[in-house]
Every structure is written in structure tokens, then in C-alpha cells.
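**Q** structure of the sequence below:
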Amino acid sequence: MSGYKVAIVGATGNVGREMLSILAERRFPASEVVALASSRSIGREVSFGDRTLKCKALENYDFTDTDICLMSAGGSVSKEWSPKIGAKGCVVIDNSSAWRMDPDVPLVVPEVNAEAARGFVAKYIIANPNCSTAQLVVALKPLHDRATIKRVVVATYQSVSGAGKDAMDELFSQTRAVFTSNPIENKTFPKRIAFNLIPQIDVFMDDGQTKEEWKMVAETKKILDPKIKLTATCVRVPVFISHSEAVNIEFEKPITADEARDILREAPGCLVIDRREPGGYITPHEAAGEDATYISRIREDPTVENGLNLWCVSDNLRKGAALNAVQIAEVLMNRGWLKPKAA
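**A** Presented below is the predicted three-dimensional model:
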């Protein structure tokens, strides 16, 4: 079989670069990989394995002979371009929030609902979930299958990379300013992020929750089960890479911490590190650059019937974005739902 021609839109961004890295790492059978960006980035170089690609302009690119487009250029770009690309018979796997709640667009985490990806044929678009949702549902799915989840309460500790390169630069520059006693500037975030926490991610909605918190609720229901009740508090923390989550789960059926630990050890995409001793858990620093969703601190909640607490950490640039997109492409390939045009 011929390889797939793959285009990366937003190739110069954090997630776009990670997509290129993961395609090379996983030896995705690509006959050609094309780096695309805005016209101002024409000619900029990005790495793909041991090769260097020069960016081409999205506006001038013809997708007629391209099989898969990994889109990581923001919601407004995706809204404009994804339907045009899909109309050319190229499947768009979109990392933005633009299409997640469209009933004709599958919202997919391969370890959880890979079968849903078959529905790409409606618009030739598949949506990646929000980064904080992706790791959460990977941890919830096997437990839901065993004991049926009624309610989830989650508090997130989200790294600045989720807000892009400028946010990472701001954490770095503010941290340096603290040590050198220089003025601290807030550009990306509404308040200082260095040595601080910000209990706001995305804009506020009328009911008081933020858009990020709403996304976790709506996306978990679409991916996993609409009957699950979920409430979230999303917090930005001064960490460069990896999101962490403190998760409280109430089940319909009894389940012990030992049972949950055994189930999660066998679950796809999960890695349990849970020793009840100092350091016997995962931190965001250790999860950075890794593919797994790490689970620690699994314990029973005595304040509610059939309740568990756990700690969940994952690299948001990988599982929360780039890796998940590449895994979706692998599902389409491995299940024979998408054949290369060149074949």
C-alpha cells in the first residue's frame, strides 16, 4: 500500500512541532509530510525526524492529493479552512474547539471511543478534545465500564503551554524578573503567573464557570456518557508542560481502590504509579515528553457511597493534543476506513 500524504497546518506552533515529532517517532507511513502555516511563515524551517521541512502557505496549498490534515492553527482558521479541506477528500483532524460540539463531527480519544472516528465521512472532519478532557476520559473510561460513573468533581492544575508559546515565554520572563527584581509584565495572562496560580482559563460564562470548565463537562458527556454529571474548576499553574488533575468520582456500583488500581494498570493509555510513600506518585515534570496518562493517589472517599479519589497527570502537548491527533490518524489507517489516494 502507498503511504499517506499528510499536511500539518500550524506547523510552527508548539503543537504543530509536536505533531511532526510524533509522526516521525511512531513511523507513521507517510509518503510525504508537508508543513503549512500562514503566509508570514513561508520558508521557516521545522524539524521532521532527521529532516528539515520548509513551511508553505496554507492559502496557496492544494489539498486534492492530500489524505490527512492535522490542523493546529486555532478555531478561526479551522472554521474557515476545515470544510474547504474536507471537501477535497482530505480528512481534517482538528485540535481546536471549533468543531467539537458539532453533532456531525466525531470527538475522539482512541483509547475511549475509537469507533466514533468512522463518522468522519459526514464532513471529513474529526475533532480532538480539549487537553484537560483527553487525559481525564482516558482515566475514567475503564472505571466507568466497571462500576458506572454517576458524578465527577475535578480540579485541574494546567501548565502554561496550554496557552501557547507566548504563555511559556511569559512564565520564563516573569520568573527571571522575580529573581532580578525587575518589573513584571502581564501580557498573556490577566495576573502574574510566576510563583502564582490563576483560577481562570478561557473566558467567563454567564453562570460563573469558565469556558474551559464548560468544555470539560460538555466534551466528557459527548465522548464517554451523556448521563455523567461533572463539575470542574480549572486553574493555570506555573508549570511549563503537563496538566495535572485531582479527580473525585462517585459510582453507581461499589468499587475499591485496589480494584480501580488493577483496572487502570490494564487500561490502554494508562500507567499507574501509586506507592503510598514519599515520592510514590507522578508529577508534571516527570510526565513531560511521555505518552501515557499517569494515575496516582488512588484511594477511597469515605464521605460518599462508592467514591474514589485519584491524581491524573499527562503531557498536554502530547496526549492532550498532538499524540491524540496522530493516534486518530492511525485508527483510520489500521481499521481500513481511509485509503491513500495514491493507492
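
**Q** drop to CA atoms for contacts and neighbour counts, all remaining ones
**A** Noted.

**Q** quick one, strands of the stretch 151-300 of the chain?
**A** For the stretch 151-300 of the chain, the strands defined by DSSP state E, counting those that start in this stretch cover 229-236, 243-251, 270-272, 293-300.

**Q** now render these as CSV, adding distance to I126.
**A** Shown next, in CSV, are those (distance: least, C-alpha to C-alpha, whole Å):
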stretch, distance to I126
strand 229-236, 24
strand 243-251, 23
strand 270-272, 23
strand 293-300, 22
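
**Q** which among those strands is found nearest to A147?
**A** In terms of C-alpha to C-alpha, the element of the strands of the stretch 151-300 of the chain nearest to A147 is strand 243-251, at 5.9 Å.

**Q** alongside the first, I'd like the structure of this one:
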Amino acid sequence: MTISKFGDITVRDLGSDGATLEFPKNAEWADDLKVSFPKVRWAPTTRVWGIPGKLGYKRACQWAERIASGNGVVDRQKLIDSAAFDGLVSKYVRLGTAQSIVRTAYDEEIVAICRKLGGAFDRDEKIWVIPGANLAALIQATPGIDRLAAAASARDSARKAARKAEAQAIEAAARQEQDEHLARVRAHRYVVLASKAPVVGATVRLYGNPVTVESLGKLFRADDELSSRGGPIGAEGEWVRYAYYRDATAAEMAVLEATETKRAEAARIARAQAEAIHTVAASADAPELGHAPEGEVIWRDDRHAVTGYRRWVVLTADGWLWHITYDGSDGAMWGDYNCGYNSQGTRVPARDDLVAAIRGQA
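**A** You can find the predicted model right below:
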């Protein structure tokens, strides 16, 4: 760390972080420092002044050397009262005997003037530093700088306002697009019981219209108001989720319709089978055989076999359809019946339509 002394003023080089200035309490020096370095900051803990920027150390040394030599900032009021200054006061130019500062919005003509006056641009502070030797010329140029700076400031403000308006318009458009997207998403969803949720990619009918499920939402508990908002009735307290969908394509609709046709045909066959089996089971013709009739078993129901309850239909060689019930379940009336132990049977003549229906072929 480089440390330089200028009388009672100590300057420390902080490299790219700038520099610090330390001197005894002096209101005039402090005021001069604030004028010369608009971004200077006082650190009450370490009791030093901090000057940011890569040129901070160099400029701080120049300031300390000027103050230590007794050449303070120019007396502005004296300049204002002088004929040379002609009463002009500039908010864009800070005058000093060692160096002056020009701070304005960017303008090519101002840049040309500052360069002509031997100025150097400080990129960290965003200012032009004019050497004190050209103070008189700078005073003469100040009215023109003021005029150009005011116009540049107006242009800069207009550009900033335009950029702000553009950014706000883009943000508003993005919000509107997001809101419209959410509205579209919410318009294309419905609540289903989690246990009956369709698989993603499935094509189903929603209020009669074919739709394809694209995704499933998170699980949540249905409240007592869900059914009034289009949710399933009686689902209060159950786990439900949203199914998000889109309109089905022509190909998806064709697959759905083929599946529905197949299911409808399967349901029709199942109904015809159930009706044919009932026709045999409901017959009053139950002759005593003493054993289960022999023949081809064309239908069997063993769903409850583990409990001792079974049913089946037999097609005998002599042209009869028998419905046999074996009931050996707990609580049943065990004993010998017309078709043997725990077995009861009824029969009807074996018609082709009944046989085909019971086989699941009708």
C-alpha cells in the first residue's frame, strides 16, 4: 500500500478500490473535498475519507498537494461578481484553481470542448477533469456548455423515459400473456378423484367432447365447496387432482371411438350372457339326479370359490343346459339336493341362441 504525505494530509492508495484521505478536522477542506469529489464518502469508524475509482489515488494526491500549498478552491462568489464570469452560475461545471470538473449527459460538442480545454475523462466518476491552467477558458466556455448540457440532459431524460415506457410495455405484455396462458390452462382442466384419474396421454370424453389429457396436477383434499365449482359430487375429504387437457386430434378421436365401440360390444355381450344364464337359473325344471350333470362346462363363476360358493353352466349330451350352484359357504343349508351334496341345479332345453350367449359369442 502506497502512502503519501502532504503536510497534515495523508493519502493511501487502495489500488482499483480508490484511495483514502486523512486530515485534521477542517470544515473548509471538507467542503472543498466534497466539491472536488462528488462521490467522496466519510467513514466515521476509521475517520477517513474514501475516494472510489482507479484514478482515486492520483486525483487525491493532486487535491492534497493543492490544499497543502494553500491554493484552495476558487472563490465562486468572487468569480460571479467578476466581469470575467459575468454573473453566470453553472450546475454542470465545478470550478477550481487546480482542476475543474464538468459533469453532463453525453454530448459530442461538449466532449470536443472538454478535449480542447485539455480535459481528461474519468470513467469511474463519469466526469471531465479540466486542468487549472485553463480555468479562464473554461469560464468563457461555461455558458455554451450549460446550453448544450441542458439539451443533452433533456435528450437523455427523453431516452430514459422512452426506455422505461418500453420496458413497462414489455412487462405489461408479458403479464398479459401469462394471465391469458393461465386463463387458457384453467379453462382446460377438470377435477377427478385421484383413484380414478386418467393416465397422461389418454383420450376421454368430457361432457361428451373428446379431449386428451396432457398432465395431472398435484394431489389435494376436496372441500365441501368443490362440487359447486365443477368437481365430482360427494368427493368431500377425498384426494383429488386436476387433469389438464386439450382438444383431441382426429386420429385420437378415431382411436377413442374404436375403443368405445369395442367396450360397447363387450358390454352388450356381457348383458346377453347374464340374461341367458338367468334364463337357465330361473327355470322351475329341477329334476332329481343325485349328482352334478355331466357334459361341457360352457360358463363358470369361481370368484367366491374360496368361501365354498361356485356356479357353472353345463351343456349335456342329451340337449339340456343346466345351471348348477354349489353352496358350501358358512351359514348355508348343507345337505343333499337334486344335483348332489350342497348342489342345486335347474335346466332348460339347449337352444342355439342361449348356448351362444352363455359362451359369450352372441
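
**Q** once they're superposed, tell me the TM-score.
**A** The TM-score (TM-score structural alignment, normalised by the length of the first structure) is 0.17; 97 aligned residues with a C-alpha RMSD of 6.8 Å.

**Q** one step back: take the strands of the stretch 151-300 of the first structure and write them to CSV, including mean neighbour count.
**A** CSV is the format used below for those (neighbours: other C-alpha atoms under 10 Å):
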stretch, mean neighbour count
strand 229-236, 20
strand 243-251, 23
strand 270-272, 22
strand 293-300, 23
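
**Q** which among the ones you listed is found nearest to V9 of the first structure?
**A** That would be strand 243-251 among the strands of the stretch 151-300 of the first structure, by C-alpha to C-alpha, at 24.0 Å.

**Q** tell me which other helices or strands that closest one touches.
**A** The elements that strand 243-251 of the first structure packs onto, with contact taken as 3 or more C-alpha pairs under 8 Å, 6 or more residues apart in numbering; DSSP states H and E, are helix 131-147, strand 149-158, strand 307-314.

**Q** the same query, at a cut-off of 7 Å, please.
**A** Under the contact criterion of 3 or more C-alpha pairs under 7 Å, 6 or more residues apart in numbering; DSSP states H and E, strand 243-251 of the first structure touches strand 149-158, strand 307-314.

**Q** just name the most buried of those.
**A** Mean neighbour count (mean count of other C-alpha atoms under 10 Å) peaks for strand 307-314 among these, with a mean of 25.

**Q** how big is the angle separating it from helix 131-147?
**A** Relative orientation of strand 307-314 of the first structure versus helix 131-147 (axes from the mean of the first three to the mean of the last three C-alpha atoms, to 10 degrees): 140 degrees.

**Q** tilt between strand 307-314 of the first structure and strand 293-300?
**A** Using the same axes, to 10 degrees: strand 307-314 of the first structure against strand 293-300 is 160 degrees.

**Q** contact partners of strand 307-314 of the first structure?
**A** By C-alpha atoms under 7 Å, 6 or more residues apart in numbering, the surrounding residues in contact with strand 307-314 of the first structure are 135, 242-251, 257, 283-284, 287, 292-301.

**Q** where along the first structure do the helices fall?
**A** 14-25, 75-87, 110-113, 131-147, 165-180, 211-223, 257-266, 284-287, 323-334 (DSSP state H).

**Q** no, scratch that, I was asking about the stretch 151-300 of the second structure
**A** Ranges of helices within the stretch 151-300 of the second structure are 250-281, based on DSSP state H, counting those that start in this stretch.
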